[in-house]
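Participant: Provided below for reference: sequence and predicted model.
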Amino acid sequence: MQQILDAITAGDTTAEEFAALPVPDHYRAVTVHKDEATMFEGLASRDKDPRKSLHVEDVPLPEVGPGEALVAVMASAINYNTVWTSIFEPVSTFGFLERYGRTSPLAAKHDQPYHVVGSDLAGVVLRTGAGVHTWKPGTEVVAHCLSVELEAPDGHNDTMLDPEQRIWGFETNFGGLAHLALVKANQLMPKPAHLTWEEAASPGLVNSTAYRQLISKNGAGLKLGDTVLIWGASGGLGSYATQMALAAGATPVCVVSSPEKAEICHAMGAELVIDRRAEDYTFWKDETTQDPKEWRRFGARIRELTGGRDVDIVFEHPGRETFGASVFAARKGGTIVTCASTSGYMHEYDNRYLWMNLKRIVGSHFANYREAWEANDLINRGLIQPTLSKVYGLDDVGQAANDVHLNLHQGKVGVLCLAPEEGMGVRDAARREALLPLINRFRDV
């Protein structure tokens, strides 16, 4: 691996030289183990500790098949799906790997007693399989996490509708929290030249998810002048939604859980912020009973901030804890768009507020190829910035995941893989200098 790292850091290694580099038969990776899938049984979700289930170990190198690429991973990032994987909720990911492994001889290698996790990366192409012509060894790339087969007609209008759609590093093996990663070549996108490895690795999953959910016609279709309620507006997902709303000429109403997180929203340019913890919004009286009075208090607070306007769009991802309030808060004819349920999957809401006020609930999941590419282009052009707040080494990935699990983080938490230190990988210093105050917003708080 040292030869590979030296070739990357040299900056002038040719494609032919990269192609000739020896690749080890084992590599360092972050894994969960199949025989530990029941280790947290009986514990509440919050008490399940990723530091106990995530292992950093050597694993065998998988074969690079047709249409695939092997990437040397300089940096990766933590997403909530890695937390889910590490605490084996809502199900063990080994069921995903088993089912995928049965689909074809090419996919069979994914069914292993270990799962290499991680759905983000920034790195360098080392090898490509048959049929790959665009991406050459030595190309600096980031990867989106959509894995599809596209053998059925369903996905050819929107690849997210492919019946064999999966999230790489969560529903497939050989993910990005490792020294090497195996991806489908059509997951690759150009690395933004003005960003470091760790900065470039951080937007992938959440930036693309926010783009489809908020901007795309497949999601909420945000337009100039809209008002949008953004839950967790300083978090990994919400921080990109907040930036997109502002860039599109919309007004975000940012919901956060601390003064520090409110400060970050203001630093991004948002003016309307609700600290739900300071204002003590409790939408559930107990585990089975919601409190509509709290919905109304919340709605009144939004109108106080907006000058009497209800929100056109609710950007939902907490799920059970907030969904009743979200359906209530959207304006008549408004849209609640949801991509996750980090506080619970069994949502409850008062359907009268939905049907009698002609509101819509839209499900949104990651992004199709075009949407992921467009979202990455916004990063490339400096219109949207990475929201990296903290960086860990690969050996400390358990702590990084635990931070996200306990909501101790802001923005995105990065992980150095092959990169020996932060700050490496910048190829366009002039552009970086111009954008540096914006790039560092989450590092400065």
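Facilitator: All right, it came through fine. Residues are numbered from 1 along each chain as shown.
Participant: C-alpha from now on. contacts and neighbour counts both.
Facilitator: Fine.
Participant: For residue 121, list the residues it contacts.
Facilitator: Contacts for residue 121 (Cα atoms under 8 Å, 6 or more residues apart in numbering) come out as 73-77, 142-143, 176-177, 200-202, 204.
Participant: ok, and the most crowded of those?
Facilitator: Counting neighbours by other Cα atoms under 10 Å, the top entry in the contacts of residue 121 is residue 76, with 37 neighbours.
Participant: Point out the other elements, helices or strands, that whichever strand or helix holds that residue touches.
Facilitator: Using DSSP states H and E, residue 76 maps to strand 68-77. Contact partners of strand 68-77 among helices and strands, from 3 or more Cα pairs under 8 Å, 6 or more residues apart in numbering; DSSP states H and E: strand 122-128, strand 180-184, helix 197-201, strand 412-416.
Participant: next up, a second structure to put side by side with the first:
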Amino acid sequence: MQSSLSEAVVAGAGGAELEALPLPDYFRAATVRAEDVGVFRAMEDKDVRKSLSVDDVPMPELAPDEALIAVMASSINYNTVWTAMFEPVPTFEFLKQMGRKGGWEARHDLPYHIVGSDASGVIVRTGSSVRKWKVGDHVVVSPAYVDEQDHDTHRDGMLGEGQKAWGFETNFGGLAHYAVVRASQLLPKPALLSWEEAAVNPLCASTAYRMLVGERGAQMKQGDVVLVWGATGGLGAYAVQLVLNGGGIPVGVVNSAEKADVLAALGCKAVIDRSEIEDGDPSLLQRPEGWKKLGKAIRAAVGEDPHIVFEHVGKKTFAASVFLARRGGTIVTCGSSTGYEHVYDNRYLWMRLKRIIGSHGANFHEQHAVNRLIALGHLVPALSRTYALDEVGAAARSVQTNEHIGKVGVLCLAPEEGMGVTDPEGRAQLGERRLSVFRR
């Protein structure tokens, strides 16, 4: 049964009414538990449906620089899959590290971890030092949790030693009815989007922006050919849009004709179906003959080799990425979903003057820039499907097994899809067809 505060949020109550209602003592949240850390020992298939559960958890106390969000919707990112697999390390190690620092961070060291690194919702409480936000504001949450008292944070939020991924390296994440965030994570919700459409963007869209557009990334130019692995996945879907918006030429790699159709609807004209390259041999792209075959397909599609390779797959594609980038080209990487240990032929790196850039998340300025693009309708949500919070295990499993396209959303307090749009005219101008490119 929902609390009176939750019911008021869903009904669209204003700030004064929300502030007058009491906080619930407990709320629903997707969690993993410390007692289950060894559940997958000796198992080949670490099925996250066995470790993710939805429980009633106590409401945490709010620090002065924090806000409490009534979460209307969230989404599944691969870091939630890692958390639920307890790999590469159990995330309880991160929570223990926070606990050892004492103060407000001690709250995070609990025997359960509330997961989720995306959220859209309504502010229902603010700490005493929060200035720019008030109860009742509609927001999305940046996943970059930074230490504002670290000098490196002021050079670049992602360089600070205390930087963490909210909901992965911290507790009280977004796959819940309520979430705790720092004020420095808050951004205005794009008014033309529904709650679930707004929730799926922050982590993946901003990560792709930093990799391609940000001054610390590949610094894509007009006319650059950009090879995008997993071009209809959570990251790739935004990468393709950013390349198109910036006057670049995306070459999207997918593994099915259905996904190729999605890219065509986005306006990506150069699409390579990986299954046709592999021709029944999934390991081909891990060998030189496969790299050469793919390189030939890229040149057939756009007439030249890539200036930039957008890399996040890791072990299975990284050697190909280093090979495929043109002389003087750039490989920019933000992850390794198929494995962290990369083996590649270094001759193609040093003798052809290529460079590898490591990229992680996005700082608050980059997050703000991406959120503006989304609010303007220049980037569309990669939402393909939504699940209810009680189905979070199935939602995460679809991402774990790569059954999904784009992003998988999760309805938290929102009882149904389509709620939360406060600019229907702007939405109509952009068009439902454009907003539903990834819907399946």
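Facilitator: Arrived safely. It should be emphasised that the depicted structure is a prediction, and the values quoted were computed from it without experimental measurement.
Participant: quick one on the thing from earlier: output the contacts of residue 121 of the first structure in TSV, with distance to residue 256 of the first structure appended to each entry.
Facilitator: Below are these laid out as TSV (distance: Cα to Cα, whole Å):
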residue	distance to residue 256 of the first structure
73	32
74	31
75	28
76	25
77	22
142	29
143	29
176	29
177	28
200	25
201	24
202	20
204	22
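Participant: Out of those, which is nearest to residue 225 of the first structure?
Facilitator: residue 204 (26.8 Å; Cα to Cα).
Participant: so what's the aligned residue in the second structure for that closest one up against?
Facilitator: Counting by TM-score structural alignment, residue 204 of the first structure lines up with residue 202 in the second structure. Neighbouring residues of residue 202 of the second structure by Cα under 8 Å, 6+ apart: 118, 140-143, 367, 371.
Participant: Disregarding flanking residues, what is the spatial nearest neighbour of residue 363 of the first structure?
Facilitator: residue 338 (5.2 Å; Cα to Cα, 6 or more residues apart in numbering).
Participant: any idea how far residue 191 of the first structure is from residue 71 of the first structure?
Facilitator: Residue 71 of the first structure sits at a distance of 13 Å from residue 191 of the first structure (criterion: Cα to Cα, to the nearest Å).
Participant: same thing with residue 366 of the first structure?
Facilitator: 19 Å.
Participant: These two - which one has more neighbours?
Facilitator: Counting neighbours by other Cα under 10 Å for residue 366 of the first structure and for residue 191 shows that residue 191 has the greater number, 27 against 24.
Participant: Quick check: the aligned residue in the second structure for the more buried one vs residue 290 of the second structure, distance?
Facilitator: Matched by TM-score structural alignment, residue 191 of the first structure corresponds to residue 189 in the second structure. Residue 189 of the second structure is 44 Å from residue 290 of the second structure, where distance means Cα to Cα.
Participant: go on, residue 89 of the second structure?
Facilitator: Taking Cα to Cα, one finds residue 89 of the second structure at 33 Å from residue 290 of the second structure.
Participant: same thing with residue 349 of the second structure?
Facilitator: Following Cα to Cα, the distance that separates residue 349 of the second structure from residue 290 of the second structure is 18 Å.
Participant: who has more neighbours, the two?
Facilitator: A direct count of neighbours by other Cα under 10 Å for residue 349 of the second structure and residue 290 places residue 349 higher, at 21 against 18.
Participant: Give me the range in the second structure that the strand holding residue 76 of the first structure lines up against.
Facilitator: Using TM-score structural alignment, strand 68-77 of the first structure pairs with 66-75 in the second structure.
Participant: Excluding residues flanking it in the chain, which one is nearest the aligned residue in the first structure for residue 164 of the second structure?
Facilitator: Counting by TM-score structural alignment, residue 164 of the second structure lines up with residue 166 in the first structure. In space, and not counting its chain neighbours, residue 166 of the first structure is closest to residue 147: 5.1 Å by Cα to Cα, 6+ apart.
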